[in-house]
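>>> generate coordinates for the sequence data below:
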Amino acid sequence: MSKQIVGVVGAGVMGVGVAQALAQSGFHVLLLDISNELLEHAKEEISNNLRFQRMFNKGQQQESIPLIIERITFVTDYAPFADADFVIENVTEKWEIKKQVHERLNEVCADHCVFAANTSAISITRLGSLHRDPTHVLGMHFMNPVPQKNTVEVIRGYHTSAETIETAQNLLKAMGKEGIVVNDMPGFVSNRVLMLTVNEAIYLVQDQVAAAADVDKIFRECFGHKMGPLETADLIGLDTILYSVEVLYESYSDSKYRPCPLLRKMVDAGLYGRKNGQGFYAY
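From the prediction side, this is the model:
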């Protein structure tokens, strides 16, 4: 697709990664969050990530960091999104927050705009119901860290059109990524399996079956996983894990998705993982 304007809502870990990957691919990006302080932190994070990438790609021709950053406009107001051709929403995994964001996007954005929810569990069909044209709404579940992960779970809602899927696939292709299309059920494929695994691994620690490091070591050394489930939980953020498991529990009314009490206790204690320096491991 032509290098159009892409709006990115949310300047957290995922939003920063999405904005960076888009800008590196030549897109003009509008990165939105609620305060200039958060946006300044996001700009610093993107600059640091780009410098880190350059260290690992020495000898390769690379664009200058200022040129990439120039493609990102940092905003605290939805008004500029009237010019967006595509919007990727990355706010926290709570329905009430996502609902407010999508209702505002529906008011501001142009009729042709495509809306992608970067969610790990929330129904795309339900989000589509907030838009005047639900055929333009789909899910794009990026993996963390976004610039380094080349595969994206693309979710087709009940009303999502073939044209919308094609537009999303073309955008991903321009970013050097492949989209795998799945149908809309809470958790989709990746998190319907992953969140159960992580939640059960936390039960293992709670029940004193094994220490966190040993649980992860078994998955790395016995199954060849690059990361164990608790390392993965720290990377994603334990608060995000809890929100996702809660959505699955509510959606399916199935006890197998009951959040582990230790997970809830850690989130209540502010132990979120890498994002704030302490989870199952110290960072």
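>>> use CA for all of it now, contacts and neighbours both
OK.
>>> wait, what's in contact with Leu38?
Shown in contact with Leu38 (Cα atoms under 8 Å, 6 or more residues apart in numbering): Ala11.
>>> state the distance from it to Phe81.
Leu38 sits 19 Å away from Phe81, going by Cα to Cα, to the nearest Å.
>>> list the buried ones in stretch 135-154?
135-143, 145-147, 150-154 (16 or more other Cα atoms under 10 Å).
>>> among the residues you listed, which ones are in strands?
Val137, Leu138, Gly139, Met140, His141, Thr151, Val152, Glu153, Val154 (DSSP state E).
>>> determine which two of the residues you listed are furthest apart.
Val137 and Thr151 (19.5 Å; Cα to Cα).
>>> mind listing what's buried along the helix or strand where Asn48 lies?
Per DSSP states H and E, Asn48 falls inside helix 36-56. For helix 36-56, a neighbour-count test (16+ other Cα under 10 Å) marks Leu38, Leu39, Ala42, Lys43, Glu45, Ile46, Ser47, Asn49, Leu50, Arg54 as buried.
>>> show me what the helix or strand just after that helix is packed against.
Sequence-wise, the next helix or strand downstream of helix 36-56 (DSSP H and E) is helix 65-70. Judged by 3 or more Cα pairs under 8 Å, 6 or more residues apart in numbering; DSSP states H and E, helix 65-70 is in contact with helix 13-24, helix 36-56.
>>> can you list those helices in JSON lines and add distance to Ile165?
Formatted as JSON lines, the helices and strands packed on helix 65-70 follow (distance: least, Cα to Cα, whole Å):
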{"stretch": "helix 13-24", "distance to Ile165": "18"}
{"stretch": "helix 36-56", "distance to Ile165": "28"}
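>>> looking at the ones you listed, which is closest to Thr167?
Closest of those to Thr167 is helix 13-24, at 14.8 Å (criterion: Cα to Cα).
>>> what about the helices in this protein?
In the chain, the helices defined using DSSP state H lie at 13-24, 36-56, 65-70, 95-108, 124-128, 162-174, 190-206, 212-223, 229-236, 238-252, 261-268.
>>> single out the most deeply packed of those helices.
A comparison of the helices of the chain by mean neighbour count, using mean count of other Cα atoms under 10 Å, puts helix 13-24 on top with a mean of 24.
>>> surely Tyr158 meets Thr125?
Yes: taking Cα atoms under 8 Å as the definition, Tyr158 is a contact partner of Thr125 at 5.5 Å.
>>> name the residues contacting each of the two.
Residues touching both Tyr158 and Thr125 by Cα under 8 Å, 6+ apart: Asp184.
>>> closest to Gln4 out of the helices of the chain?
Closest among those, once you apply Cα to Cα, is helix 162-174, at 9.5 Å.
>>> could you also give me the structure for this second sequence? I'd like to compare it with the first:
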Amino acid sequence: MAIARVGIVGSGIMGAGIAEVAAKAGHEVVLRSRQQATAEAMVAGLEKSLAKQVDKGRLDADERDAVLGRVTATHQIGDLADCDLVIESVVEDLAVKQALFAELDQVVKPEAILATNTSTLPVVEMAVATERPDQVVGVHFFNPAPMMALVEVIAPLTASAETLEAVTAFATACGKDPVQVKDRAGFIVNALLFPYLNNAVRMLENGTASRDDIDAAMKGGCNFPMGPLALLDLVGLDTSLAILDALHAEFADPNYSAAPALRRMVAAGHLGRKSGLGFHDYRR
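Predicted structure coming up:
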């Protein structure tokens, strides 16, 4: 099916980023948050992002206005009814997502595709919460969505070939590089990435090296754009802990068993950039 109108559910950084990507690609976008003020704040954030791009010469003013003209903010879930594709990007909690998918299933037109931006959770568990499991798929954008080229298209056992083809075509039309992956916890990137990040925390815990030296070594030795502890702060320590717990629950691999220091930092509210304090201090 052709995807023209896209709904985004969730008012966080990822939801706003995906909305920008879709609107730039020419899609009509409906941004839905539980409160109208929050939805409108997302549009204001998008406007600010586009203004910066105009200032830097990456976007002209006419294109900025056209992109903003394709975006609508709402708190009414019923406003998603005519969307061809709805992507949820709410909290990484399976019960919350299942309830949302069941609600979307009753609201959105029968031929529409429902997608989750989950980075780890089993997509099939959301698919079976609906009466259209063949039209439910994972479409995992990476943060920041406007800049990161990769999109993981996750295929649960229930998804039809037509659904996967349509979502892959959507990602390509948005200028992304889609890869298809089976519905296993962590998919490709997080399944490989998080043992590395977790072991960096263990290394810091064990006193092998300092925070700054661990980050500097991986940047200088592996040509990574940022060190593992800085990357954990960017992802969010609470999100990272949730990913590790989901991976460990599925595979029981000790590499996925979260380092105690990470769990204690989350308990203390030290969540990284989002809270101002994580392995690094962002309050200055």
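>>> care to give me the TM-score?
After superposition, the two chains reach a TM-score (TM-score structural alignment, normalised by the length of structure 1) of 0.93; 282 aligned residues with a Cα RMSD of 1.8 Å.
>>> if we can go back for a sec, can you add distance to Ile180 of structure 1 and give the helices of structure 1 back as JSON lines?
Output for these, formatted as JSON lines (distance: least, Cα to Cα, whole Å):
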{"stretch": "helix 13-24", "distance to Ile180 of structure 1": "17"}
{"stretch": "helix 36-56", "distance to Ile180 of structure 1": "26"}
{"stretch": "helix 65-70", "distance to Ile180 of structure 1": "27"}
{"stretch": "helix 95-108", "distance to Ile180 of structure 1": "23"}
{"stretch": "helix 124-128", "distance to Ile180 of structure 1": "15"}
{"stretch": "helix 162-174", "distance to Ile180 of structure 1": "9"}
{"stretch": "helix 190-206", "distance to Ile180 of structure 1": "11"}
{"stretch": "helix 212-223", "distance to Ile180 of structure 1": "24"}
{"stretch": "helix 229-236", "distance to Ile180 of structure 1": "21"}
{"stretch": "helix 238-252", "distance to Ile180 of structure 1": "21"}
{"stretch": "helix 261-268", "distance to Ile180 of structure 1": "30"}
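>>> of those helices, which is nearest Ser2 of structure 1?
When the helices of structure 1 are compared by Cα to Cα, helix 162-174 sits nearest Ser2 of structure 1, at 8.7 Å.
>>> what's the mean distance for that closest one versus structure 2?
Average distance, helix 162-174 of structure 1 versus aligned residues of structure 2 after superposition (mean Cα distance after the TM-score superposition for structure 1): 1.1 Å.
>>> so that helix versus helix 13-24, what angle?
80 degrees (axes from the mean of the first three to the mean of the last three Cα atoms, to 10 degrees).
>>> between strand 137-141 and helix 162-174 of structure 1, find me the angle.
Counting by the same axes, to 10 degrees, helix 162-174 of structure 1 points 30 degrees away from the direction of strand 137-141.
>>> so what does helix 162-174 of structure 1 touch, helix or strand wise?
Under the contact definition 3+ Cα pairs under 8 Å, 6+ apart, helix 162-174 of structure 1 sits against strand 137-141, strand 178-183.
>>> for the last one, buried residues please.
Think strand 178-183 of structure 1. Across strand 178-183 of structure 1, burial judged by 16+ other Cα under 10 Å covers Glu178, Gly179.
>>> pull the distance from it to the chain's centre.
Put simply, strand 178-183 of structure 1 sits 15 Å off its chain's centre (Cα atoms, centre = their mean, to the nearest Å).
>>> just want the angle from it to helix 162-174.
Angle of strand 178-183 of structure 1 versus helix 162-174, following the same axes, to 10 degrees, is 150 degrees.
>>> quick check: strand 178-183 of structure 1 compared with structure 2, mean distance?
On superposition with structure 2, the mean distance recorded for strand 178-183 of structure 1 (mean Cα distance after the TM-score superposition for structure 1) is 1.0 Å.
>>> kindly report the same for the first one.
Plainly put, strand 137-141 of structure 1 ends up 1.0 Å away from its match in structure 2 on average once the two are laid over each other (mean Cα distance after the TM-score superposition for structure 1).
>>> which other helices and strands contact that strand?
With contacts taken as 3+ Cα pairs under 8 Å, 6+ apart, strand 137-141 of structure 1 sits against strand 114-117, helix 124-128, strand 151-156, helix 162-174.
>>> repeat the analysis, applying 10 Å as the threshold.
strand 86-89, strand 114-117, helix 124-128, strand 151-156, helix 162-174, strand 178-183 (3 or more Cα pairs under 10 Å, 6 or more residues apart in numbering; DSSP states H and E).
>>> who touches the fourth one?
Spelled out, that is strand 151-156 of structure 1. Applying Cα atoms under 10 Å, 6 or more residues apart in numbering, the external contacts of strand 151-156 of structure 1 come out as 116-120, 123-125, 135, 137-143, 146, 162, 164-165, 168-169, 172, 176-185, 188-190.
>>> follow-up on the earlier one: could you dump the buried residues of helix 36-56 of structure 1 into TSV and include distance to Ser244 of structure 1?
Formatted as TSV, those follow (distance: Cα to Cα, whole Å):
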residue	distance to Ser244 of structure 1
Leu38	24
Leu39	25
Ala42	24
Lys43	27
Glu45	25
Ile46	26
Ser47	30
Asn49	27
Leu50	29
Arg54	34
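>>> from those residues, which two are the most distant?
Leu38 and Arg54 (24.5 Å).
>>> thinking again about what came up before, got the helices and strands packed on strand 137-141 of structure 1 as a markdown table, with distance to Val13 of structure 1 columns?
Shown next, in a markdown table, are these (distance: least, Cα to Cα, whole Å):
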| stretch | distance to Val13 of structure 1 |
| --- | --- |
| strand 86-89 | 12 |
| strand 114-117 | 15 |
| helix 124-128 | 21 |
| strand 151-156 | 16 |
| helix 162-174 | 19 |
| strand 178-183 | 20 |
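>>> of all the ones you listed, which one comes closest to Tyr203 of structure 1?
Nearest to Tyr203 of structure 1 among these is strand 151-156 (27.3 Å), distances taken as Cα to Cα.
>>> all good on my end, thank you.
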